[in-house]
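Participant: the sequence and its predicted three-dimensional model are supplied below.
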Amino acid sequence: MAGFLRIEQMRAGFSKSEEKIADYILENESKIPKFNVKEFADSVGTSTASIVRFAKKLGYQSFVEFRLGFLEYLKESESGTTVYEAVEKSDSMGDIIDKISSGNSKAILDTAGSLNADMVARAVDAIIKSERVFFFGVGQSALVAEDFQLKLMRIGKDSIFYKDTHSQLASSVHLKKGDLAIGISNSGSSIEVFKALEKAKSKGATIISITTLGRNPISQLADMDFHTIAEEKNYRTGAIVSRMAQLTIVDILFIGVARMSFDEVRDDIKETRSMVEGLKRV
């Protein structure tokens, strides 16, 4: 089902031909499993090669795999097993618990399933080898950036995050080769994050981005780009779900870093915990 969420999330990066295919799929869901590739192409008014390329862009190996995936998606929708829906004013607390937990769980699993293990390994290596790690993010993404920075600080990694966006932009001037800049933006188009990463890149820093799926200005700047898959609904649950997906990527990268020097990291975490434990008791 994640493949079909990608249609909306990747739309900004589609060519005109791909937009035409996407529109047809979303307007004619029930017809898709009945088509072979030629029938589908004829119905859309495009070539079979374009249909196959579109399926591969969504993460499928072939049109047949795409069609089977779509059939599974329709069965889930009809059976009601897809619980996550928009939160409505009339919902009970039980409904809200089910919808939010289902949405968060789905975003975590879909995002994890889209990650490339080789790229994760490259990013972990870049964090370990960097002299300093700078974080850039605004709004909800700033909370995720701060979470990542605090995790790295606890294991002794030189990491910097400024909550004030002007300070973030000013700090980007001081990055240099050997530094790492991590930009987090759900939309992939936050102007403050884009400008900070653009400056960091011009200074020779390595760039990692965490954004929504598809082509966007921030991911295009990155040496390693990670994408969240989170279905946005109303009542701001989209912000909740995307944040959970971002935190999943952050935790995977952090544990990857910690694993490389486990004994050292364990001692660092124990020592940092001991510094504040006594303050938690009256």
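Facilitator: On my side now, so go ahead. Numbering: from 1, shown residues only.

Participant: switch to C-alpha atoms for all contacts and neighbour counts from now on
Facilitator: Will do.

Participant: in contact with the spatially most central residue of the chain, which residues?
Facilitator: In the chain, the residue lying closest to the centroid (CA atoms, centre = their mean) is residue 228, at 2.0 Å. Contacts for residue 228 (CA atoms under 8 Å, 6 or more residues apart in numbering) come out as 107, 111, 186, 210, 211, 212, 213, 242, 245, 246.

Participant: which two from those residues end up farthest apart in space?
Facilitator: Maximum pairwise distance in these, criterion CA to CA, is 14.3 Å, between 107 and 210.

Participant: so between the two, which is more surrounded?
Facilitator: residue 210 (28 against 25; other CA atoms under 10 Å).

Participant: mind telling me what element the more buried one is part of?
Facilitator: Using DSSP states H and E, residue 210 sits in strand 206-212.

Participant: and the helices in this protein, which stretches?
Facilitator: All helices of the chain, identified by DSSP state H, fall at 2-9, 16-27, 37-44, 48-57, 63-79, 93-114, 117-129, 140-154, 165-172, 191-202, 217-221, 237-260, 262-277.

Participant: and here is the other one:
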Amino acid sequence: MTTLSDCLKRIESHFDQMGPELQRCARWAADNPRQVGLLSMRQQAELAGATPTSMARMARALGFDDYISFRKPFQDALASPVPDFRERVHSMQATGNAGNGLDPLLETVQLDNVRSACALNTAEDLNAAADAILHSRRVAFLGVRSCFAISYHFYYAYSLIAGNGILVHGLGGAFPDQVDSLDADDLLVCITQQPYGRPTIEAVQSCRERGVKVLALTDSPLSPAAAFANQILQFRADSPSYFHSMLGSLALVEGLLARLAARGGNTVLDRLATVESRLASSNAYWSNPPSRKKK
């Protein structure tokens, strides 16, 4: 089955072999994946400044039988049903896809997810995201359900090199209050992947309406968070198991943290000196007591 990611890779690999008219169509489709899934071919052609015939020719140039076949992965990616965990486990059990037989496939997919942090994002995009974080007055980190662990890791590691981070956690029912406190000088960094948590999407939409900048780390350009974000960075969350993988999002976060530290200058070094001194004075980490020599 062809996925949205496959379609975008085909556009990238075939782009230089296309004529100017087909390149215009392909570039528009890659830049507007939600519209490809939602609008008619005629509407898309009008927005792309091309003809419906050119859109169809572009699809065939990419190896699809027609524009309907090209459009289907975009439509499929728009759907975000609650995953049927039980059905996926039942399928694994029925096909014998368990135990040692699952290990090689799982390892391959996990490695692809980790590599996706660099494969799906350019160095310029990653640097732009790091600069947006470094130049914001406050940086709020948001993720719900499984993504909360990733947002907490991002917040905690970021707090070692900067003191302006906020973890949006919602304890005591204060979730909306934390988001509402952000303004145009602040940045909301959200991590979300299918199935997309409703509180995250509502928070992103609220921030965009109030002029708060949004950086979305997500698994698809068709993610509902992408529609309201100022910038998106992508990762893959594929898994042959019943639960989606978190390795892609973690790899992306750790890559951003490395960039933040490298681009933060003396401000980062001064912050680390303060944090390390505090950790040492409070005996934050276990260390083995010195061994006593026998007399």
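Facilitator: Yep, that arrived. Since this is a predicted model, take the numbers as computed values, not measurements.

Participant: give me the TM-score for these two chains.
Facilitator: The TM-score (TM-score structural alignment, normalised by the length of the first structure) is 0.66; 223 aligned residues with a CA RMSD of 3.5 Å.

Participant: before we move on, back to that, what's the closest of the contacts of residue 228 of the first structure to residue 224 of the first structure?
Facilitator: Nearest to residue 224 of the first structure among the contacts of residue 228 of the first structure, with distances taken as CA to CA, is residue 210, at 8.9 Å.

Participant: just give me the match in the second structure for the closest one.
Facilitator: By TM-score structural alignment, residue 210 of the first structure lines up with residue 217 in the second structure.

Participant: surely residue 142 of the second structure meets residue 197?
Facilitator: No: using CA atoms under 8 Å, residue 142 of the second structure makes no contact with residue 197, being 10.8 Å away.

Participant: ok, the two, which is more surrounded?
Facilitator: It is residue 142, of residue 142 of the second structure and residue 197, that has more neighbours when counted by other CA under 10 Å, with 30 against 18.

Participant: grab the nearest non-local neighbour of that one.
Facilitator: In this structure, residue 142 of the second structure finds its nearest non-sequential neighbour in residue 190, 4.6 Å apart by CA to CA, 6 or more residues apart in numbering.

Participant: give me the number of residues near residue 92 of the second structure?
Facilitator: 16.

Participant: what's the closest non-adjacent residue to it?
Facilitator: Closest residue to residue 92 of the second structure apart from its sequence neighbours, by CA to CA, 6+ apart: residue 98 at 6.4 Å.

Participant: tally of neighbours for that neighbour?
Facilitator: The number of residues packed near residue 98 of the second structure is 14, by other CA under 10 Å.

Participant: and what of residue 104 of the second structure?
Facilitator: For residue 104 of the second structure, the count of nearby residues is 10 (other CA under 10 Å).

Participant: what does it align to in the first structure?
Facilitator: Correspondence of residue 104 of the second structure to the first structure, assessed by TM-score structural alignment: residue 98.

Participant: try residue 149 of the second structure
Facilitator: With TM-score structural alignment as the criterion, residue 149 of the second structure matches residue 143.

Participant: and residue 184 of the second structure, by the same measure?
Facilitator: The alignment partner of residue 184 of the second structure in the first structure, by TM-score structural alignment, is residue 177.

Participant: count the neighbours of that match for me.
Facilitator: Counted with other CA under 10 Å, the neighbours of residue 177 of the first structure add up to 14.

Participant: sorry, back to before: report all helices and strands that the strand holding residue 210 of the first structure contacts.
Facilitator: Here strand 206-212 of the first structure touches strand 180-185, helix 191-202, helix 217-221, strand 224-228, going by 3 or more CA pairs under 8 Å, 6 or more residues apart in numbering; DSSP states H and E.

Participant: with the second structure overlaid, report how far it is off on average.
Facilitator: By mean CA distance after the TM-score superposition for the first structure, the fitted strand 206-212 of the first structure averages 0.9 Å away from its aligned residues in the second structure.

Participant: I would like the residues contacting that strand, please.
Facilitator: For strand 206-212 of the first structure, the external contacting residues (CA under 8 Å, 6+ apart) are 9, 123, 126, 177-188, 197, 200-201, 218-219, 221-230, 246, 249.

Participant: cheers, nothing more for now.
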